[in-house]
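K.L.:
below is the sequence, then the predicted model.
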Amino acid sequence: MTEHYLIVDDDAAFCAVLARALGRRGHTVTVAHDAAQALAEAPMLPVRIVLDLNLEGESGLRLLPALRARFPEAAIVVLTGYASIATAVEAVKLGAVQYLAKPATVDELMAAFGQVSANPALPVNPQPMSLRRITWEHLQRVLAEHGGNISATARALNMHRRTLQRMLAKRPVRE
């Protein structure tokens, strides 16, 4: 069955690769590189939406409610290179059906759209998070609490803004 995909990501190369891969599978694809383009150029078809969390410094979470309002029946998957528990929870609260960390394969993305209901049989990881990962998660939670404002987050954490920026510029710690 042919689906229509809307890819909202500021990385043009990533969009081109993903659009080509979905096109090869028989799907139609529209690409947008920012919030305004996503809302202006998106077709009014039933869609599956791939939304990047970081759109040129703007949070994709701010776009999620507008996409949900425009496409109430659409399945939205948030795809990000900066995955954290705090942003995953917020994305789901705002209407995303799944949340994936980059790099994700096209098969993983397609599976995420296929799994739109909760899975109570999901196994619990017996390994606790590392201290570095817990630190990353805490930074992301406090950043989300302050609406993405780095200066306010730095004040709340009682740390220098540049130090926080350096910490946030690094990729999340892999488990």
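P.N.:
On my side now, so go ahead.
K.L.:
C-alpha only now, for contacts and for neighbours.
P.N.:
Noted.
K.L.:
ok, Glu108 - contacts?
P.N.:
By C-alpha atoms under 8 Å, 6 or more residues apart in numbering, the contact set of Glu108 is empty.
K.L.:
and the comparison structure, right after this:
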Amino acid sequence: MSESRLLLIVEDDTAFARTLCRSFERRAYTVLHAESLEAAEEILGSHAPQFAVVDLKLNGNASGLACVQMLHQQVPAMQIVVLTGFASIATAVEAVKLGACQYLAKPSNTDDIEAAFGHVAGVTDLELTNRPTSIKTLEWERIHEVLVESEFNISEAARRLGMHRRTLARKLSKQRVK
């Protein structure tokens, strides 16, 4: 098997993973799929992919951040893109610290992901805005930060935030967490 365009997709949503796999195969990638951290680790036992797409939230409240860390430790040259519907500044920063080259919010398509693989170095000519952050955005980012710190344990995150577990669950249900 050619390892030069080998891509690992770590995604627990079977339908979305199948779509991504087909799309990348049409672009001449050899695609491997894992539904969990353990399955990804098993694949790394026999393959060394150059690219990976990792969902931030995996089955059983498993963190894609742990997967990013493991992939980066096993294959440091791997270009890892984190895909999520659970986007926040805190998780984006953590993903990059742990070894991801890019962080994309869903919905992202194959073009977006492939472009992210090509923009590893970063861009310095982005327009800086002078728009203040809203209270709702700050609250949402703080909730995400605490969720990451508590390894996505809602009860523990609610305790750290000083709110009732049901209140936090209601806030999370208003935003699609995937």
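P.N.:
Looks like it came in fine. Since the structure is predicted, the reported quantities are computational estimates derived from the model, not experimental observations.
K.L.:
TM-score of the superposition?
P.N.:
Once superposed, the chains reach a TM-score of 0.90 (TM-score structural alignment, normalised by the length of the first structure), with 171 aligned residues with a C-alpha RMSD of 1.6 Å.
K.L.:
in three-state terms, label the aligned residue in the second structure for Tyr99 of the first structure for me.
P.N.:
Matched by TM-score structural alignment, Tyr99 of the first structure corresponds to Tyr103 in the second structure. Three-state assignment for Tyr103 of the second structure (DSSP: H, G, I helix; E, B strand; the rest coil): strand.
K.L.:
wait, Tyr103 of the second structure sits on Ala92?
P.N.:
Yes: the pair Tyr103 of the second structure / Ala92 is scored as a contact, 6.0 Å apart, by C-alpha atoms under 8 Å.
K.L.:
ok, those two, which is more surrounded?
P.N.:
Shown here are Tyr103 of the second structure and Ala92; by other C-alpha atoms under 10 Å, Tyr103 has more neighbours (25 against 22).
K.L.:
for the spatially most central residue of the first structure, what are its contacts?
P.N.:
When the first structure is reduced to its mean C-alpha position, the nearest residue by C-alpha atoms, centre = their mean turns out to be Val78, at 3.0 Å. By C-alpha under 8 Å, 6+ apart, Val78 of the first structure lies in contact with 50-53, 91, 96, 98-100.
K.L.:
then Ala34 of the second structure?
P.N.:
8-12, 40, 43.
K.L.:
what segments of the second structure are strands?
P.N.:
Using DSSP state E, the strands of the second structure run over residues 6-10, 30-34, 51-55, 57-58, 62-63, 79-84, 102-105.
K.L.:
what range in the first structure does the fourth one sit on?
P.N.:
The alignment of strand 57-58 of the second structure onto the first structure (TM-score structural alignment) covers residues 54-55.
K.L.:
what's Gln11 of the first structure aligned with over in the second structure?
P.N.:
Not Gln; residue 11 of the first structure is Asp. Match for Asp11 of the first structure (TM-score structural alignment): Asp13.
K.L.:
nearest spatial neighbour of that match, chain-adjacent residues omitted?
P.N.:
Counting by C-alpha to C-alpha, 6 or more residues apart in numbering, the nearest residue to Asp13 of the second structure once its immediate chain neighbours are dropped is Glu35, at 7.8 Å.
K.L.:
got a list of what that neighbour touches?
P.N.:
With C-alpha under 8 Å, 6+ apart, Glu35 of the second structure has these contacts: 10-14, 58-59.
K.L.:
trace Val77 of the first structure over to the second structure, please.
P.N.:
By TM-score structural alignment, Val77 of the first structure lines up with Val81.
K.L.:
just give me the neighbour total for that match.
P.N.:
27.
K.L.:
show me where the second structure has helices.
P.N.:
Ranges of helices in the second structure, per DSSP state H, are 14-26, 37-44, 64-74, 89-98, 110-118, 135-149, 154-161, 165-174.
K.L.:
could you say which of those is packed most deeply?
P.N.:
helix 64-74 (a mean of 21; mean count of other C-alpha atoms under 10 Å).
K.L.:
alright, I will stop here.
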